[in-house]
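Q: mind looking at a prediction? Sequence and model below.
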Amino acid sequence: MSGGATLTRFLPDEAATLAWGGEWAKQLSAPLTVYLEGGLGAGKTTFTRGLLRGLGHTGTVKSPTYAIVESYALPQFALHHFDLYRFTSPEEWEDAGLDELFADNSVRLIEWPQQGGGFVPPADLTVSLSRDGSGRSCAVTAHTPQGRKILESWLN
């Protein structure tokens, strides 16, 4: 599998999006940075909820739109779920001290990464969700050796 390898899947409903996230959870290892791309309501937080359920989290999973980041201390690693939608300038990344959450051995999911400009660390994987009829299309692209390892592990 070469750099930029992509896997696509049709997700017919919310339950399928949750299940897809749960399946991905089995392959994750830290450190890892994942960009979650898609418009409003595309299923980014639903995917994250499934991922966290797959990692054994039983508590509430909410969108970090207003908090900027929601963090989950899991037995395997910490998971930080960022939402940069409300950023009005990339410098807000630095002002919020978000780099500190990249110093640990964690998994970082970042919604609206383009809002953070050059401050946002590069992605190992990108999960792109888009509406497709009554369901969603999901494409997962690997950008680094760590991302390719996870993608290959999931395919096998």
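A: Yep, it's here.
Q: only C-alpha atoms from now on, for both contacts and neighbour counts.
A: OK.
Q: which residue lies farthest from the center of the protein?
A: For the chain, the residue at maximal distance from the C-alpha centroid (Cα atoms, centre = their mean) is residue 133, at 22.9 Å.
Q: work out for me the element residue 128 sits within.
A: Assigned by DSSP states H and E, residue 128 belongs to strand 125-132.
Q: run the chain-centre distance for that strand.
A: Offset of strand 125-132 from its chain centre (Cα atoms, centre = their mean, to the nearest Å): 10 Å.
Q: which ones are touching the most centrally placed residue in the chain?
A: Closest to where the C-alpha atoms of the chain average out (Cα atoms, centre = their mean) is residue 109, at 3.4 Å. Listed by Cα atoms under 8 Å, 6 or more residues apart in numbering, the contact partners of residue 109 are 33, 34, 35, 36, 79, 80, 81, 82.
Q: let me know the closest of the residues you listed to residue 94.
A: residue 82 (13.6 Å; Cα to Cα).
Q: surely that closest one and residue 69 touch.
A: Yes: Residue 82 is in contact with residue 69 according to Cα atoms under 8 Å; the separation is 4.3 Å.
Q: compare the two (neighbour count), which wins?
A: residue 82 (23 against 20; other Cα atoms under 10 Å).
Q: check it against this one:
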Amino acid sequence: MLTMALPDVSQTMRLGQAFARTLRAGDQVVLRGELGCGKTTLAGAIIRALGAPGPVKSPTYTLVEEYELGGLRVVHADLYRLRVPAELETLGWWDYQDGRTLMLVEWPERAHGLLRADVDVWLTVTDHARQAHLQGMSPRGGEVVDSLRL
């Protein structure tokens, strides 16, 4: 596991840029943490670093936002409002499991174990610090986390 301090938004943006340099099609990153801990900020930083031309929309209400960035399909999902895991089917979820799509998934626990993850990111906030705890959950995920070590 790799733990990184995120003292301000600029450091979260730098982490997103570092992720963007190493992530590729087929990778799945899950983002965990309490409301307001920075999951959407980190996902947005990754998407912008991959070349999104404008603002990155939060998928809080749409549940899924899809981007085509230089031949890479990126899906940013927020499953907070998912009521039951079966709703993944209505989102076309299994169509994204094609090995050609980079997945960034907030609130993966709402899928009750139906999702796989290459990288698990836990964002924590205390009175004194914000941190990212990154763990590779597959051999590929281990490569990604190792590439982020300073």
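A: Received, thanks. All of these numbers come straight from a predicted model, not from anything done at the bench.
Q: can you pull the TM-score for these?
A: After superposition, the two chains reach a TM-score (TM-score structural alignment, normalised by the length of the second structure) of 0.92; 150 aligned residues with a Cα RMSD of 1.6 Å.
Q: would you mind finding the match for the residue farthest from the centre of the first structure in the second structure?
A: In the second structure, residue 133 of the first structure lines up with residue 127, judged by TM-score structural alignment.
Q: please enumerate the strands of the second structure.
A: In the second structure, the strands defined using DSSP state E lie at 2-5, 28-32, 64-69, 72-78, 101-106, 119-125, 130-136.
Q: Serialize these to TSV and add fields for distance to residue 142 of the second structure.
A: Converted to TSV, those look like this (distance: least, Cα to Cα, whole Å):
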stretch	distance to residue 142 of the second structure
strand 2-5	10
strand 28-32	12
strand 64-69	24
strand 72-78	20
strand 101-106	16
strand 119-125	8
strand 130-136	4
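Q: how about residue 143 of the second structure: what's its closest non-neighbour residue?
A: Excluding its sequence neighbours, the residue lying closest to residue 143 of the second structure (Cα to Cα, 6 or more residues apart in numbering) is residue 136, at 7.5 Å.
Q: what's the first-to-last distance across stretch 94-108 of the second structure?
A: 15 Å (Cα to Cα, to the nearest Å).
Q: got it, and stretch 29-41 of the second structure?
A: 14 Å.
Q: got it, and stretch 13-31 of the second structure?
A: By Cα to Cα, the extent of stretch 13-31 of the second structure from end to end equals 15 Å.
Q: specify, as a residue range, where that stretch falls in the first structure.
A: Under the criterion TM-score structural alignment, stretch 13-31 of the second structure matches residues 18-36.
Q: trace residue 100 of the first structure over to the second structure, please.
A: Alignment note (TM-score structural alignment): residue 100 of the first structure maps to residue 95 of the second structure.
Q: same deal with residue 73 of the first structure?
A: Aligned counterpart of residue 73 of the first structure in the second structure: residue 68 (TM-score structural alignment).
Q: count of neighbours near its match?
A: Applying other Cα under 10 Å, we find 13 residues neighbouring residue 68 of the second structure.
Q: just the one 4 residues further on next, same as before
A: Here the count is done by other Cα under 10 Å, and residue 72 of the second structure has 15 residues near it.
Q: and residue 142 of the first structure, by the same measure?
A: Per other Cα under 10 Å, the neighbour tally for residue 142 of the first structure reads 25.
Q: show me what it aligns to in the second structure.
A: In the second structure, residue 142 of the first structure lines up with residue 136, judged by TM-score structural alignment.
Q: all set, thanks.
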